[in-house]
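Asks: Got a sequence here, can you build the structure:
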Amino acid sequence: MHDGTPSSPAPPPADVTERLGYRLKRAAAALRTAMDRALRQYGLTVPQYACLELLDQQPGLSNAELARGTFVTRQSMNVVLRGLQDAGLITRPATTDHGRALPAHLTPEGHHRLAAARSAVYAIDERMTNSVPEQRLPQLLTDLDHMTAALDE
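Replies: Predicted coordinates for the structure are as follows:
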């Protein structure tokens, strides 16, 4: 429990691979590798898949909103959207009546490709989730949320 008094940081473990940040990065890299491998057969990258998922849940999102939701820069999202548009998976108007945001929407082919890829990605998520004892999962998710909040301050 933290009582508000400053404390000196704990000495670092002798082995950097024992640090929490290292372990989180290793888990994230393993997840990314598994998703890259699975999505390749659907002709999608992880950012493209994430973009399709967001547009399925919230049609009409802008480039900036999609960038925030997929953890890429706006410039990178421009490339992602162009690729999805060229593949016929999304549509965006050439111009808009208000502001500069061009709302994106899934095409029927985008819905079809997302549905096919989703099962592969969800299977990966299930494998990862099943590796954590069921009774510990809620606390792990809460802990991850707390870590995120601590770094967002």
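Asks: going forward, measure contacts and count neighbours with C-alpha atoms only.
Replies: OK.
Asks: which residues sit in contact with the residue nearest the centre of the chain?
Replies: By C-alpha atoms, centre = their mean, the chain has its centre lying nearest to residue 70, at 4.9 Å. Residue 70 sits next to 47, 50-51 when contact means C-alpha atoms under 8 Å, 6 or more residues apart in numbering.
Asks: now the other sequence, so there's something to compare against:
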Amino acid sequence: MDAPGTASTGPLDRLKVINWAQMQAGQEWIRSRGLSVQQAFVLDYLADHPGAIQRDIAEATRTTPANVSGVLRGLEARGLVERRFEDGDVRSKRVFATDAGIDLISGHEEAMRAVDESILAPLTVQERATLQALLDKITAVLPGLGES
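Replies: Below you'll find the model as predicted:
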């Protein structure tokens, strides 16, 4: 897939190219670990929310519990998550990322910071500050996006 907006010259077209580069790098990092984007998201969610129930995972991933169940089965088969009964109640299972699952996704944030740094490399410190100020000004007026 070609980068979107490569023939356009508007500032928002350039932001699309930057976003595309970030997404491609993130997806490549995830693929290099043998995961789908959804599997990586679920592992990351479980690392931050150990013992979550499937309904919570479905809400966080904005998908159906049935889809989450399939993702969890695949992760469980690889030893990356485990489901445990809560207080002996067979109807209530909590899901935990295993150490192997957490290890597999560790380093993602650092990898993405390195990608961001490579994207911003052509800019001076002052240019980065100016870019940040301009982007802050734009996002401050966007509904639901201004709070960061």
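Asks: that older thread, what's the distance between the residue nearest to the centre of structure 1 and residue 63 of structure 1?
Replies: Applying C-alpha to C-alpha, to the nearest Å, the value for residue 70 of structure 1 to residue 63 of structure 1 is 10 Å.
Asks: Touching the longest strand along structure 2 from outside, list them.
Replies: The residue-count maximum for a strand in structure 2 (DSSP state E) belongs to strand 89-97. If you take C-alpha under 8 Å, 6+ apart as the criterion, strand 89-97 of structure 2 is touched by 43, 46-47, 50-54, 80-86.
Asks: Okay, buried residues for it please.
Replies: 93, 95-97 (16 or more other C-alpha atoms under 10 Å).
Asks: Go through the residues you listed and name the one nearest residue 28 of structure 2.
Replies: Among the buried residues of strand 89-97 of structure 2, residue 97 lies closest to residue 28 of structure 2 (C-alpha to C-alpha), at 21.7 Å.
Asks: Return the mean post-superposition distance for stretch 28-36 of structure 1 against structure 2.
Replies: In the superposition with structure 2, the aligned residues lie an average of 3.1 Å away from stretch 28-36 of structure 1, counting by mean C-alpha distance after the TM-score superposition for structure 1.
Asks: what ranges do the strands span in structure 1?
Replies: For structure 1, the strands defined by DSSP E occupy 90-91, 105-106.
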